[in-house]
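Participant: Task: produce atomic coordinates for the following.
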Amino acid sequence: MAEAQSQEDSTNEEEAEQPPTTTPAQSQEALPGAETETTLSSESNVTSIETSVNAEVKILPIIHSGESQIVETQLHEGSAHEEEAETQPSAPASRQQDPFAGLEKAFTFVRQKGGSVLMQCNYCLPVIKNVSSAVNSATNLRKHLEKAHPEKLGASENAGKGKKRGFFEELLDEDDDPPSIKMLKQQQQQQATLERWGSGKEQITQKILDRKIMDFIVDETLPLHTVDRPSFVGLVRLGLPKCLTIMCSKTLRDSIEKRAASMRERLLRRLGAVEHVATTADCWTYGKRRFLGVTAHWINPTTLEREFGALACKRLKGRPTYEALATTLCKVYKKYKIHSKVVCTTTDNGFNFVKAFRFFETKEPADAADSSTDDNVDDESDSDSDEDNDHRHEEEETDDEEMEVEFVPISEMLNAGNKAKDDTEDSGDFGLPPHQQCASHTLNLVATQEVQAMVTDSSSNSPLGLFRKHFCSLMGKCSKLWSKQEQSEQIAEYIHKQYGVYLMVPDKTRWHSTFEALKQLNELLSSMPLKLDTVMDQCSLARITTAESLVLQEYTEVMGPLAQALDILQQDNGMFMGYLLPTLYNLDRKLQSLEKEPSRYTYCLPLLKGIRKALRKRFAHIWEDKKLLLAACLHPRFKVDWLESAQNSHTNRCMMETLLKAEIRGTVEEAGDRSSEKDPEGASLEDEFFNIPPREKTPAEEDSVDEEVTRYLRSPSREVSLLHAFPRVMQSFLQYNTGMPSSAAIEQLFSTGSKVMTVKRHSLSDELFEQLVLLRQNRAVF
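Facilitator: This is a model prediction of the structure:
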C-alpha cells in the first residue's frame, strides 16, 4: 500500500513538472483560504520572477493584523543561484508610503493607461478637469492643488500623513475583473454624475435647488413638513455637493410668502395693462370653514386670447351674508386696482350673491329704470335655485327683529358707526360691478330641479305618469349597477370582459356626468342588448325592460342638445360672452325641432315640452339683452348671421347692423372724449383766446366707421384674429366679450383648495392657505 502511494506521488510530480514545495514553517504562516500563488504583471509595477528547476520565488499574501502583507520565499534544490537567492528578503517586507494618500476627497480615478493614470479634480466641479499623473507619483496632482486650490492642499497633506494604503492602490487590487466588467463599472461611475439635473450641464446652485423643492411641494400639494423628513432629505441629497443644503419647513414657509408676493405683483402688472376685466366668484365650504374664491379673466389685446388669474381665496368668518360677500369682493377688487375695470362678475344663482348685487350693484341710468322688472324675474328664478333660501331669509328677518329690541350702549353705537364708515370707504361705497348669472348653473337647474319638479308633480294619469314610472325604475337599476362595479372588483372585470370598457360612474352632484353615463349605457344597450342582460344577471339585478330601454333612448335624445350646450359654455379656453345668446337660441331651436315630431316619442314628449318651457322662463331676462346681442355680433364666429336661426327673436339682421354701427360710433366718440380730457386746462383757454371753435366730426369720418363695420360683417373669415384688421370693431369686442358666461373656472380653484386643505393642513393659517391655493392655481400662468 505504501509503495503504491509512493508511485502515485511520483507520477503526480512528473505531470506537474516538479512543482516547488514549501517548508513546514512557511506552510504554517499561510492561513487557510489564502491564495498560494500570485503573479504580478509589469503594469502593476511589481517584477515577476520566473521559476526554474533550481529555485523559484513565490509571493504569498498573509492576512495579519487586518492588513495584507507579502512574503517572498525561496526554494533551494541546487546551488546554481544561491547568490541571487541571498539578495531576496526572507522576512515580510514593509510597505512604503502611498503617494496618493490624503487625495481621496480631492480626486476621482478615471482610467489607467500604461504607467500613468488620469484623475478628475472634485474641487473643480461642475467644470470637468482631468489631471494626468504617474502610477507611483502624485506630484502633478499636488501641483494642481497648489495652483488651483491652495486652501485645500494643507488639508490633503494632513489627511495623508501616516497612511500606508491609498484609494488608488485599492483600485489596483480590483484590477482582476474582466474587461467587460471594468467597462460596465466605468459606465456606471460616469452615470453617477449630476446629469440627472436638466441637461447635465446646468450648474446647481442653492437658489435653483430651493426653487425646485418649492415647486414640488406646491404643485403636488404636499404638507410643508415634508422637507423635514429624513427620507426626503436623503433622496434630494443624492448627487448634490455638500455645500448645498435642504431648506427646512420654516424657510419653505418664508419662501412661499415671498413667491406669493411676487406673483401678486406680476398679476397687478398684467391687470394694469388691460382696460376690461371680468371676474367669477363663488363660496366654498370645507368642514366648518367657508371661503370666497375670486378669479379674473381678460383678453390679451395683442393675441386676442383669453387669459386668467386667481385673485383670492378669502376665509369668511361667520355666516356668508350678502353684506359680507359684497364687502369682501370690493376689498379684493381694490387690492388689485380693478374696481373700475370689471365689466361683470359671474356667479351662480345663490340667494346671497343675487341679493348682494341687487343691493350694491352700481347701475347705469338706463339699467336703473328697469331695475324693478329685473328684480322680479331674479326673485322668481332664484327662489328655485337653493333649497334653503327661505330658511336663511327667515333667519335674517329674525335677527333683525332681535336687534330692534336689544339695548346697545351709545359708545358701541358710535364705534359701530365709525367702523361701518371705514368699511364703506375701503370698499368704494360697496359699488359692485354688473352681475351675470352663471348660464351653466342655470342649465343644470333646468336639467335637475325642473325635471324633478315635473316628475314629482305628475300623477299616474298625467301625461308624465308613464315616464315617471319607467324612468324612476330605470334610474334605480342603473344606480345599483354602478354601485356593483365600484364595490366589486370581480364584477368590474366581468363588465370589462363583456364590453371591453368599464361603465362610466356619474358624479351625483353633476348632472352632465349622469347624462354621459346614461348615454354610454344606451349605446351599449342598443348595440349589445344580450350582453347587458348577462351583466345584470351576473350582478343579481333585475333586467332592464323594453319600456325602460325606450325611455332611456328618448331621454338621451331629448337632453342631448342641453348637454351639448353645457359643453360649449364650460370650455376652458376661447370662451367669450358672445357665445351665450347664440348657444341658448340654437338650443331652443333644436328642442323646437324635436317637438315638431311628436310621433318619435312614446314617453318623453311631455318632458320635452316642459324643458323648453323652463328654459324660456329661466333665461327670460336675457333673450333680448342689448349687451349680449352686441357681444354675439362683435364675435367673428357669429356676426349677425346667427340671428337667422333665432326665429323667436324680435331683433332682425337689419336692426342689429344699425345698432352695431351706432354702438361703435359711440365707442369711438367716447375714446376721443377721454383723450381730450387729458389735455391741460391751458389748452382750452388758448382756444378761447384765439377764437378756435371745437372740431366736429365730419361725415367722412362717420362714413369710415360705418364702412369698417360693413367690411367686417361681409368678411368670410370666422377667426378671432380677423379683428386685427378692424381696430374700431376690436375695441368694442374687448369691451363686450371680456365677460364670462359661466363660472366654471372658479370650480378649478376650489378643486385646488380641497387638495391643499387635508387633515394634516388644518394648522395652516388662513393667509398661508390662500397663498398655497393661488400659487398652485396660477403656476401655469406665472
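Participant: Please count neighbours and contacts with C-alpha atoms only from this point.
Facilitator: Fine.
Participant: check contacts around Asp766.
Facilitator: The contact partners of Asp766, taken as C-alpha atoms under 8 Å, 6 or more residues apart in numbering, are Lys314, Arg315.
Participant: how about Ile338, secondary structure?
Facilitator: Secondary structure for Ile338, judged by DSSP: H, G, I helix; E, B strand; the rest coil, is coil.
Participant: Make sure it is actually in contact with Leu271.
Facilitator: Yes. Taking contacts as C-alpha atoms under 8 Å, Ile338 lies within contact range of Leu271: 7.3 Å.
Participant: list residues touching both of those two?
Facilitator: With contacts defined as C-alpha under 8 Å, 6+ apart, the residues adjacent to both Ile338 and Leu271 are Val277.
Participant: how many other residues sit next to Ile70?
Facilitator: Counted with other C-alpha atoms under 10 Å, the burial measure for Ile70 works out to 18 neighbours.
Participant: That one belongs to a helix?
Facilitator: No. Assignment of Ile70 by three-state DSSP gives strand, placing it outside any helix.
Participant: could you measure it against Glu169, distance?
Facilitator: Per C-alpha to C-alpha, to the nearest Å, Ile70 is found 15 Å from Glu169.
Participant: which helices and strands does the helix or strand encompassing Asp379 pack with?
Facilitator: With elements delineated by DSSP states H and E, Asp379 resides in helix 371-382, which encompasses its position. In this structure, helix 371-382 packs against helix 351-360, with contacts taken as 3 or more C-alpha pairs under 8 Å, 6 or more residues apart in numbering; DSSP states H and E.
Participant: before we move on, back to that, between the next helix-or-strand element following the helix holding Asp379 and helix 351-360, how big is the angle?
Facilitator: Read in the C-terminal direction, the helix or strand following helix 371-382 is helix 389-404, with elements assigned using DSSP H and E. Between the axes of helix 389-404 and helix 351-360, defined by axes from the mean of the first three to the mean of the last three C-alpha atoms, to 10 degrees, the angle is 60 degrees.
Participant: chain center to helix 389-404, what's the gap?
Facilitator: Relative to the centre of its chain, helix 389-404 is centred 43 Å away, using C-alpha atoms, centre = their mean, to the nearest Å.
Participant: Pull out the buried positions in it.
Facilitator: Neighbour-count burial for helix 389-404 flags Asn389 (criterion: 16 or more other C-alpha atoms under 10 Å).
Participant: packing partners for it?
Facilitator: For helix 389-404, the contact count by 3+ C-alpha pairs under 8 Å, 6+ apart identifies no helix or strand as a packing neighbour.
Participant: Follow the chain on from it and name the next helix or strand.
Facilitator: helix 410-426.
Participant: before we go on, could you also do this sequence so I can check it against the first one:
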Amino acid sequence: MDYEPLTKREREGMRYFANIAQPGYTPPCYSTVRDTLMPHALLELENKLQNLLQNCNGLSVALDIWTSRRGHSFLGIVGSIIDENFQGHTVLLSCEHIQGHHTAKHIYEKYEEVLRRWNVQRGVIRVVTDSASNMVKAFNLPSFSEFGDQLDQDVGDGETEVDAPNVALLQLHADQLAIQLNMMVEHYVTKSNLHLRCPIHLLQLAIKDAIAKHGPINSIFNKVGKVVKTVRKSTLNTEDIDKLGVRPTTACATRWNSQLRMIESVLKMFEKDTLWQNRLTSITDDRKITCNDVLILQGLVRVLTPFAELTDSLQKELGNLGMILPAVAEIYRMMSGVSSDTPLEIAAFVETLAENFSTRYERFYDDTHVILAALLDPRFKNEWIARDEKVQGKQIEIRELLVRQTELVCSVNKKLTSPSLVADPVTVLESDPEVPDPVPSSAKKVKSMFQSYATVRHSSSTTLDVKGEVEQYLEMPRLNTEVDILCFWKENSTVLPQLSQIARRIFSVPSGSASVERVFSIAGLMSSNNRMCLAPATLQKLVFLKVNSALEIQL
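Facilitator: Model (predicted):
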C-alpha cells in the first residue's frame, strides 16, 4: 500500500477486503488521509527526527538531484548520524521540490533552507555529493566555509544589550576560537574540506574513462549490449534463452557494475551452451560474440570484480569510510598481479584503469577524515600505511594527527556537554588473544580484495590518556573483514572512551551518496504511471514519511 494511490482506499474492492480482514473496519477516505492523518503523522515524525538531530554528536549530509516522470525536479538531502549507542541512522531531511535552473547558487540556497528548518546548519561535519559541476561549485561558494559557521556558534549577533559581561561565556568563546584556529593550522599533514566528492561516483568515472580510451574493450561492451538487446526484444529469442536457465542482464549507463553483471550473464550462457547464438533470430555473424571475445570478457570479469566488491561495500549506509585508502593500495597490488598470458587488450586496459583510479582517488590522501577513518578502522589500522607507498614513512605524523584531532574533539565535547559524558582515562588489562572478534551485526561474504588483511597482531597493557588510547588501540588485534565497525567501537567505548568519540564522529560520514539514490528509488515507485497527477508537495510528504518510517522502530 505504500506505493498505491491514496484514493485506492475508497474503492469498493479495497473496502470489501478490509472488512473481511478486520470485520467492522472502514478504511479512511482520501480527504481524511490527506487533511488529518498525514499532517498528524508528519508532525509526530518531525518531532522525533528533531530530537535525534539535536542530540547527535555530528551530522553528515548527502545530496543529489532527481527528476520525476512528470518532469518535476527534487533535491534529496539525507542526513547520517551515529547516536550515543553507536547505532547508525540514515534519515531524510527533505526531498525538496526545486524549481528553475539547477545552478550552484540555487542548490546551495535550498540546502541552507533545509538546514535552517531543522536548526542544524552549524552541526554538519561533511557534505557528500557527486562530481557534477553544479554540485562541486555549490559547495565551493565563498559562503560555504568549514570553520565560519562553527566560529559563529552561540556568539549571537553582537547587538544584544547585557548588564554585565559573562566571564565564563567569554572564556568559552575564546577557548572555542583557539580550538578552531588550532584546527586551521593543524593541516601540516593533511587538509579537511567540508565537501566530499562521492567515491562511488569517482570510481564510476574512472572505469567509464578507461573503457572509452580503449577501442577494443569499448567495442566488446557494445557488442555484448547489442546481443543482449537482441535477446530481450524478441519473444522467440527470449523463449529459447529461457531454456538455458539464464536471463541476460541489461546494463544501466549510470551504474558501471551493471555492465559487469551483463558480461557475467552472457558468460554463463556460454557455459550452458556454446552455440546459443546460432539459434537467435535477426543477428548476423559479424555481430556475434567470438571465442576471442569470450577470452577478453573473462579477463574483464577478473579485472573488474575487485572494483565491484569495493562499490558494493561503499554503498553500505555507514561505517565504511575507512575502506577508501586501503582500497587504493589493494587495487594496485591486485592490478600488478596480472599474469603474463593475459590478452594485450586486457593488459593495456588494466594499466589505464589503475592510473585513472589512482588519479581520481588522489584527493583522499589530503582528507583528514578519510585518513583517520582508515586508521580507526579495526580491520586496517596502520597496516595500510605500511603497504601504501604514498604514505610510507608518515606513520608517526598520522598517529600524532589522530592524537591531536581526538584531543580537539574531546575538548569541544567537554565544554559543550556535561562533564559526566566524557569518561576519565582508564587502565586496560592485557588483551586475551583467545577472545574472538566481535560478532558482526550482519553476516557478509568475505571480500577477496581485503583477504590479505586477515593476519592480526595481539596487544599489551597500557594506562590510557589520549595518546595512550591511540597506542593501546593500535596494539590491539586487527579484526577480520567481516567485523562490524560500529559494533567494535560500541564494545570498546569504555576501554577507549576518547577515541570512541572521534570514531563516532568520523564514521558518521557516509562513504558515498547511495543513500540519496535509495530515496529516489522510493520516490520513483511512488510516482508511477498510475499516479501522474500526484502534486510535488504531496510526493515530498509521502517520501518523507516512507523513508523515515524506520525511526518509529529505531527510537
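Participant: In three-state terms, label the spatially closest residue to Gln436 of structure 1 that is not a sequence neighbour for me.
Facilitator: The shortest distance from Gln436 of structure 1 to any residue other than its chain neighbours is 4.6 Å, reached at Thr346 (C-alpha to C-alpha, 6 or more residues apart in numbering). Per three-state DSSP, the local secondary structure of Thr346 of structure 1 is strand.
Participant: Please report how far the alignment partner in structure 2 of Thr346 of structure 1 lies from Ala253 of structure 2.
Facilitator: Aligned by TM-score structural alignment, Thr346 of structure 1 pairs with Val128 of structure 2. Val128 of structure 2 sits 22 Å away from Ala253 of structure 2 when distances are taken as C-alpha to C-alpha.
Participant: Have a look at those two and say which one is more surrounded.
Facilitator: Between Val128 of structure 2 and Ala253, counted using other C-alpha under 10 Å, the more crowded position is Val128 (26 against 11).
Participant: Now do the contacts for the more buried one.
Facilitator: Ser60, Val61, Ala62, Leu63, His195, Leu196, Arg197, Cys198, Pro510, Gly512, Ser513 are the contacts of Val128 of structure 2 under C-alpha under 8 Å, 6+ apart.
Participant: What residues does the residue mapped onto the last one from structure 1 make contact with?
Facilitator: Counting by TM-score structural alignment, Ser513 of structure 2 lines up with Ser743 in structure 1. For Ser743 of structure 1, the set of contacting residues under the criterion of C-alpha under 8 Å, 6+ apart consists of Thr280, Ala281, Thr346, Thr347, Asp348, Cys438, Ser440.
Participant: now the residues you listed in JSON lines, with distance to Val117 of structure 1?
Facilitator: As requested, these are exported to JSON lines (distance: C-alpha to C-alpha, whole Å):
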{"residue": "Thr280", "distance to Val117 of structure 1": "69"}
{"residue": "Ala281", "distance to Val117 of structure 1": "69"}
{"residue": "Thr346", "distance to Val117 of structure 1": "73"}
{"residue": "Thr347", "distance to Val117 of structure 1": "73"}
{"residue": "Asp348", "distance to Val117 of structure 1": "75"}
{"residue": "Cys438", "distance to Val117 of structure 1": "75"}
{"residue": "Ser440", "distance to Val117 of structure 1": "73"}
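Participant: residue range for the host helix or strand of Glu56 of structure 1 in structure 2?
Facilitator: Using DSSP H and E, Glu56 of structure 1 falls within strand 55-64. Residues of structure 2 offer no counterpart to strand 55-64 of structure 1, counting by TM-score structural alignment.
Participant: Just want the most central residue of structure 1.
Facilitator: With distances taken as C-alpha atoms, centre = their mean, structure 1 has Asp219 as the residue nearest its mean C-alpha position (6.0 Å).
Participant: leaving aside the residues next to it on the chain, what's closest to it?
Facilitator: Closest residue in space to Asp219 of structure 1, ignoring its immediate chain neighbours: Arg776 at 5.8 Å, by C-alpha to C-alpha, 6+ apart.
Participant: counterpart of the one you found in structure 2?
Facilitator: Counting by TM-score structural alignment, the partner of Arg776 of structure 1 is Lys546.
Participant: The helix or strand containing its match vs structure 1, average offset?
Facilitator: Lys546 of structure 2 belongs to helix 536-547 when elements are defined using DSSP H and E. Once superposed with structure 1, the aligned residues differ from helix 536-547 of structure 2 by a mean of 1.4 Å; criterion: mean C-alpha distance after the TM-score superposition for structure 1.
Participant: Most widely separated two among the contacts of Ser743 of structure 1?
Facilitator: Ala281 and Ser440 (14.0 Å; C-alpha to C-alpha).
Participant: Have a look at the two and say which one is more surrounded.
Facilitator: Ala281 (25 against 22).
Participant: tell me the helices in the stretch 601-750 of structure 1, going along the chain?
Facilitator: Taking DSSP state H, counting those that start in this stretch to define them, one finds helices in the stretch 601-750 of structure 1 at 605-618, 626-633, 653-677, 681-689, 699-714, 727-737, 744-756.
Participant: In structure 2, what stretch matches the first one?
Facilitator: Counterpart in structure 2 of helix 605-618 of structure 1, with TM-score structural alignment as the criterion, is residues 347-360.
Participant: Identify whichever of the helices of the stretch 601-750 of structure 1 lies nearest to Leu581 of structure 1.
Facilitator: Taking the helices of the stretch 601-750 of structure 1 one by one with C-alpha to C-alpha, helix 626-633 is closest: 6.7 Å.
Participant: The closest one - contacts with which helices or strands?
Facilitator: For helix 626-633 of structure 1, the contact count by 3+ C-alpha pairs under 8 Å, 6+ apart identifies helix 580-595, helix 653-677, helix 727-737 as packing neighbours.
Participant: mean shift between it and structure 2?
Facilitator: Taking mean C-alpha distance after the TM-score superposition for structure 1, the mean distance separating helix 626-633 of structure 1 from the aligned residues in structure 2 is 1.6 Å.
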